[in-house]
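Enquirer: have a look at this prediction, sequence included:
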Amino acid sequence: MTPLLITVGTALVYLASFETLALSQEAETIYSRCLVCMVLFTVTRLAVTLRNSGRLFVRLSEAHARAEAMADELRRGEARFRAIFDRAPIGIQIADMEGYLVDANKAAERMLGYDPGELQGRHWTEVTHPDNVAEEDRLDELLLARDIEQYEIEERQIRKDGSLIWTQQTVTEVWDQDGQAQFGIALVEDVTEHKAMIQELQEREASFRLLFADNPHPMWVYDIATLSFCEVNDTAVRLYGYSREEFLAMRITDIRPAQWIPDMMRGVAMHRVQSSTCSHTQHRLKDGSVIDVEVATHSLHFAGRDAVLVLAQNITERKNFENQLKHQALHDPLTGLPNRTLLNDRLEQVILAARRNATSLALLLMDLDGFKDVNDTFGHHHGDLLLEQVGLRLCRVLQASDTVARLGGDEFAIILPATDEVGSTQAVRRIIASFKEQFVVESRSLHVDASVGIALYPSHGDDASTLLRRADVAMYVAKRAGDDRRYAVYTAEQDLHTPEKLALIGELRQAIEEEHLFLQYQPKVDLRTGATSHVEALVRWRHARRGMIPPDQFVCLAEETGMIKSLTLCVLGQALQQCQRWGRAGFNISVAVNLSARNLRDPQLPSLVMDLLQHHDVPATSLGIEITESTLMGDPAQAMLVLTELHDMGVRIAIDDFGTGYSSLAYLRRLPVDEIKIDRSFVMEMASDENDATIVQSVIDLGHNLDLQVVAEGVENQASLEMLATCGCDQVQGYYLARPMAAADLEGWLALDRVAATA
């Protein structure tokens, strides 16, 4: 009896001191089960033995009840432990001292792709990459020797399907109260994605370093808080002239001209809300020179700091070239003065300023009297030099704030900002007085006068086109007056002096609509063969009362009034219809039609031409388009688009009056041009003027070098014809060969030409 009581007592003591054991929950669970079993067994035996002893039975029954309650509590604790164990977000693997897994939670099973319970009984080396086993063995030895309490290791584990994952493990041992290791616990986290991310970042950093260091453009990184340079590549060192050490001791403001620093600071501020920017700015080099740069920036973290990566491209040469092109597009190539486009822009700006400040302004339109005589007497070369001097004299007489522009030919325009009628008339008198001094051109004293029209804002108009039109009216009033004053200020009554012009406009519109205009054709003769395969169509107007009206009197009216499109389509239609008739009659003749600047600004022109070609069943190669240099330079970009589309259709493109418009040769080379026509002013005098002969030869050589056909206009005598043949000109056109003629007359001329060719 006594041994049994001692055993029971011992069991109860152990149970009572259970909480003092320094065991893990798993160990506690196992240990508790053993104790409960021992107590229950002992109590049962004792109850059988002492069932006849009432008092002892009661005591044992009470002990049995307490043991049952304790067992229930242990089972509930075990259930809580299992719930926590299985729901843990990271993997938990428990191995015995032989290294076999005795338990693993659901996270560990999912991580390695095993079904519930499949990991139990497997040795830890089965799920560990062989390359990591030796290191983990070494750390386990240190753990068992209690040299370390736990260790962390990053290693690869093998999933059930054979694939590998990277894991981060924290491993420790569970010891009993006697200091004996019971089992090992590993907390396992899948770091495969994190590992891949780190590798990608490392690769990106390596690529960044490569792109940064070897980039052909200057690059640097600056701290967005201090604006100091953090890193700079070799290209920047070479271009800017600073050493790397000098750069890293500087701030980005040190390479910016003062006027660009506010823009730079706005760009820095943008990086707080926008990761990338692109802009144009200027930088100062170490030697003090300034370059134009395009800058692309991107926000990033660099060495633990918020920073900005900068790539700079030196565009100084490109910027200079763009400025040259812009200057060419907006300035007259002969005088260097603003052209019509720039004048319109400045006039609109000055009008806005005058409207804002409630001030007035004056627009002057000036035409040279006697200039045509200079051209006809001394040639275009002297006329050009005279125009240059006129531009210089106007700029000398007027103030720097005034705008002097050349509109074309001998016509100039002047904007006088913040000027009233009194101030404008005073300025005009200074201009007219300055013309009393003769112009000296190549040792020749030349005299021209000026007629000036004045229009005022806001009295005479509140927009640019109205002021230009009314200044033009006033200029013609001054021209017709013929007095010494030589200028006129616009008044509403002046428009009453042009009823003839208004009537002519109405009659022109009617003539176009009723097809009263007709064409004449002038042949172009091949100098090598003497054959004629091309003609130029020239529009004519035979007025019922006025008789024949020259094209230069009604074509400009059509342009001014917007009728030029209708006029052009009328001419194209007649020319193509006649071309079709010639084809049917056995004459293989192509026809050329002149276009105006307004035509080239019409994006619908190519499609309209195509419709007419199809309507008349004429191939595009039988149609030629002639435009003057000045027409091309009015709006070069739009002209390029329209002409390219026409050329792609098969239409031949020719530049008329070549040598008088001063178009850029670089621009000419890019144009889809097949032919250039030397202006008649050079051809007519080439037999007697060595300069003109040299110009003609140069133009022919230029055309051939550009693989273009060259046609000479204005052939008036045999001497010019022979010289052109000697110069290698391809085709000729002029009164000496044939005057413009009706279609029927041309057919007879062609028939005679055919007979002569076969004779």
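Expert: Structure's in. What do you need?
Enquirer: only C-alpha atoms from now on, for both contacts and neighbour counts.
Expert: Noted.
Enquirer: the residue nearest to residue 295 when sequence neighbours are not counted: neighbouring residues, count only.
Expert: Excluding the flanking residues, the one nearest residue 295 by CA to CA, 6 or more residues apart in numbering is residue 312, at 4.6 Å. Residue 312 sits with 21 neighbouring residues when counted by other CA atoms under 10 Å.
Enquirer: kindly report the same for the one 10 residues further on.
Expert: Residue 322 sits with 12 neighbouring residues when counted by other CA under 10 Å.
Enquirer: gap between it and residue 328?
Expert: Applying CA to CA, to the nearest Å, the value for residue 322 to residue 328 is 10 Å.
Enquirer: residue 276 now?
Expert: Counting by CA to CA, the gap from residue 276 to residue 328 is 35 Å.
Enquirer: now do the same contact list for residue 5.
Expert: Residue 5 makes contact with no residue under the criterion CA atoms under 8 Å, 6 or more residues apart in numbering.
Enquirer: next helix or strand past the helix or strand containing it?
Expert: Assigned by DSSP states H and E, residue 5 falls within helix 2-16. Next along the chain after helix 2-16, taking DSSP H and E as the criterion, comes helix 25-49.
Enquirer: neighbouring contacts of that following helix?
Expert: With CA under 8 Å, 6+ apart as the test, helix 25-49 has contacts from 4, 7-8, 11-12, 14-15, 18, 57, 60, 63-64, 67, 71, 74, 78, 81.
Enquirer: pull out the buried residues from those residues.
Expert: Those of the contacts of helix 25-49 that meet the buried threshold are 8, 11-12, 14-15, 57, 60, 63-64, 67, 71, 74, 78, by 16 or more other CA atoms under 10 Å.
Enquirer: which one of those residues sits closest to residue 384?
Expert: Of all those, residue 384 sits closest to residue 78, with 109.6 Å by CA to CA.
Enquirer: doesn't that closest one fall inside a strand?
Expert: No: with DSSP: H, G, I helix; E, B strand; the rest coil as the criterion, residue 78 is helix rather than part of a strand.
Enquirer: with adjacent residues omitted, what lies nearest to it?
Expert: Take residue 78 and drop its neighbours on the chain: the residue closest to it by CA to CA, 6+ apart is residue 29, 6.5 Å away.
Enquirer: let's bring in a second model and compare:
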Amino acid sequence: MRSEHVEPLERTAIDAAPDGVLMVDAQGLILKANPAMEVLSGYSRAEMEGRSVNMFMPERMRAKHADLMAGYFVQPVARPMGLVRQLQLMRNDGTMVPVDIALGHCSVAGEPAAVVFIRDMTEVRRLQDDMQYQATHDSLTGLANRWMFGQHFEQAIQRANRSDRPLALLLLDLDDFKGINDAHGHAVGDQVLMEVARRLRGALRAGDVLSRLGGDEFTVLLPELPSLTHAQQVAEKLQRLLSAPCRLQGCEVSLGASIGLACYPSDAQDTETLMRYADMAMYAAKGRGRGVWAAYEPHMSQALAEKNQLHDRLKQAMDRGGLELHYQPQVAVAGGGIVGVEALLRWHDPELGPISPERFIPVAVRSGLIQTLGDWVLDTACRQSAHWARAGTPVRISVNLSAQQFRQTDLVDRLAQLMAQHGTQPDMLELEITETEAMADPDMAREVLLRLRALGVSIALDDFGTGYSSLSYLRLLPVSRLKIDREFTRHIMSRPDDATLVRAVIALAHTLGLPVVAEGVETEGQLRFLRQHHCEVFQGWLYAKALPADEVSAMLLAELLPGEADEATPRYA
């Protein structure tokens, strides 16, 4: 049978088809090929017709295909596309093209024939490969993404089980990456991430797995290690590589990373636990300073369990009224009278006993409870201030603002609402912000503080001397007084440098027209020093520790002279 036996209508339809079409007889000879098949195969129609369809297959596959074709003609059944994967067609130039086929059957001049539709899948395969790549790789750095890393991790654990060789997981988090974005913009931040990926990739073995989990967090999987010492050496090597600055878009950017290390099987035997342990180690490294690596140690799990317990108990205490404010008197150095109090948070847990703010405040910050906690403190202080005013013992209450509170967009509105709700006199409320927080963004700090001052409250700059204030900024901040950090006050009698700093802070404050409050005063000698250098106010255990509100109320009443209880005047320096 030859192509002329094909009916004219069939020939027209075949020639117009966008896919390659072949008509093949029972012996596998090509009766008809359409123009699309010429383009797909690189053969002319004359070169194809009359030859075996096996011409499009490598030599090794021809015998198997002949058997399949013979079977088809024994019981011909139409077959749609999509049933055969990874099918390829060999072109005239020897290159292979991914294709898909559909089969139909007919008769030509009374003899059985097959109609083969052949579709070029090159573009489809490319799109599929692109989609697969995007689903498994980070779009910025080209590294394996979180999902792909998880697949590699599971496989590495299985191989380690069979080979009995250890593996290690490194979790890397860039130091102060937010600062890079803030200072130079996100475009430079993206370049930094790409540079980090390049440095890490160049330092690892071919079989190691590097991924970007998201943000500025990377992981390195070190399978089949000769020893765990090798993992430590890799951590140190990566630390050195990332500590070198890089120059991007005309600016030099300092790099650095905190690295956590966990090992299989010595630390844990499953991926989830290893990941958690590496994360603990990484946070331990961050706690030790910039550019440090740390290996997981069992006590880290215990510390995390304690933090989780503190978080849960703290949340219960907040929900059930288990917190209270105590108030530490602020006392005039010259006259000895109470001129204000500082509100300090106290927590006595029924099971854990008294828990210091140094333990639970960091937990509240990390868990996000600090904003709710800070709002509760403001609410309680405003209520207490109004109560003391109604009792005839008005006294200024100082409240510490957390960094998170200070950055809340509704802080000013919320404070105004609380003061109106409780009837709090604005001049009886003082807000304390640390010097470090104020100097983190002086322009933003000035804007927020001016809005707070407009409510009538006063502002104290807390922990002065521990940060790096610029005098040009400091004089622009609407601050009512400076507070000297207790770490300097504590040692003014034994450390000449601290004594010099305290004298300088007092002199600076007075130059700016600001009174000074010294914290942590515990001895008569410290008080004499402050009096000698004209510090206005002190607070500390020399006078009183932080006390419950009712005890402070008794102290305030005791200070009133006979006949003044009905017309008490505000007590502030």
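Expert: All right, it came through fine. Because the structure is predicted, anything quoted here is derived from the model rather than measured.
Enquirer: so what number do they get for TM-score?
Expert: The TM-score (TM-score structural alignment, normalised by the length of structure 2) is 0.52; 337 aligned residues with a CA RMSD of 4.2 Å.
Enquirer: what helix or strand is the residue in structure 1 that residue 444 of structure 2 lines up against on?
Expert: Aligning on TM-score structural alignment places residue 444 of structure 2 opposite residue 638 in structure 1. For residue 638 of structure 1, the host element (DSSP H and E) is helix 636-649.
Enquirer: of all the buried ones among the contacts of helix 25-49 of structure 1, which two lie farthest apart?
Expert: Greatest spacing in those, by CA to CA: 57 and 78 (30.9 Å).
Enquirer: list the buried residues in the helix or strand harbouring residue 72 of structure 2.
Expert: Element membership for residue 72 of structure 2 (DSSP H and E) is helix 59-74. For helix 59-74 of structure 2, burial by neighbour count (16+ other CA under 10 Å) applies to 62, 66, 69, 72-73.
Enquirer: swap in stretch 182-192 of structure 2?
Expert: Neighbour-count burial for stretch 182-192 of structure 2 [16+ other CA under 10 Å]: 188-192.
Enquirer: grab the nearest non-local neighbour of the aligned residue in structure 2 for residue 473 of structure 1.
Expert: Using TM-score structural alignment, the partner of residue 473 of structure 1 in structure 2 is residue 280. Computed as CA to CA, 6+ apart, the closest residue to residue 280 of structure 2 that is not its neighbour in sequence is residue 300, at 6.4 Å.
Enquirer: ok, the one you found - contacts?
Expert: Contacts for residue 300 of structure 2 were tallied using CA under 8 Å, 6+ apart; they are 280-281, 284.
Enquirer: quick one: which of those residues is nearest residue 296 of structure 2?
Expert: The closest of these to residue 296 of structure 2 turns out to be residue 281 (CA to CA; 4.8 Å).
Enquirer: what packs against the helix or strand encompassing that closest one?
Expert: Assigned by DSSP H and E, residue 281 of structure 2 belongs to helix 271-287. Applying 3 or more CA pairs under 8 Å, 6 or more residues apart in numbering; DSSP states H and E, one finds that helix 271-287 of structure 2 contacts helix 146-163, strand 167-174, strand 257-264, strand 293-295, helix 298-320.
Enquirer: from the chain's centre, how far out does the last one sit?
Expert: So that's helix 298-320 of structure 2. Remark: helix 298-320 of structure 2 is offset 21 Å from the chain centroid, using CA atoms, centre = their mean, to the nearest Å.
Enquirer: what's the next secondary structure element after it?
Expert: Where DSSP H and E defines the elements, the next helix or strand beyond helix 298-320 of structure 2 is strand 323-332.
Enquirer: and that next one, which stretch of structure 1?
Expert: Strand 323-332 of structure 2 maps onto residues 517-526 of structure 1, going by TM-score structural alignment.
Enquirer: quick one: contacts of the matching stretch?
Expert: In this structure, residues lying in contact with stretch 517-526 of structure 1 by CA under 8 Å, 6+ apart are 511, 531-542, 571, 574-575, 711, 730-734, 738-743, 746.
Enquirer: mind checking which of these are buried?
Expert: With burial judged by 16+ other CA under 10 Å, the buried subset of the contacts of stretch 517-526 of structure 1 is 511, 531-541, 571, 574-575, 711, 730-734, 738, 740-741, 743, 746.
Enquirer: helices - which of these land there?
Expert: Among these, the residues falling in helices (DSSP state H) are 511, 571, 574-575, 743, 746.
Enquirer: let's have those residues in a markdown table, adding distance to residue 697 of structure 1.
Expert: As requested, those are exported to a markdown table (distance: CA to CA, whole Å):
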| residue | distance to residue 697 of structure 1 |
| --- | --- |
| 511 | 42 |
| 571 | 33 |
| 574 | 36 |
| 575 | 32 |
| 743 | 33 |
| 746 | 30 |
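Enquirer: nearest to residue 248 of structure 1, of those?
Expert: Proximity of those to residue 248 of structure 1 (CA to CA) peaks at residue 571, which lies at 71.3 Å.
Enquirer: that closest one and residue 539 touch, don't they?
Expert: Yes: taking CA atoms under 8 Å as the definition, residue 571 of structure 1 is a contact partner of residue 539 at 6.9 Å.
Enquirer: just the element for residue 130 of structure 2, please.
Expert: Here residue 130 of structure 2, judged by DSSP H and E, is contained in helix 122-136.
Enquirer: can you tell me what part of structure 1 that helix aligns to?
Expert: Going by TM-score structural alignment, helix 122-136 of structure 2 sits over no part of structure 1.
Enquirer: gap between that helix and the chain center?
Expert: Here the centre of helix 122-136 of structure 2 is set off from its chain's centre by 30 Å, with CA atoms, centre = their mean.
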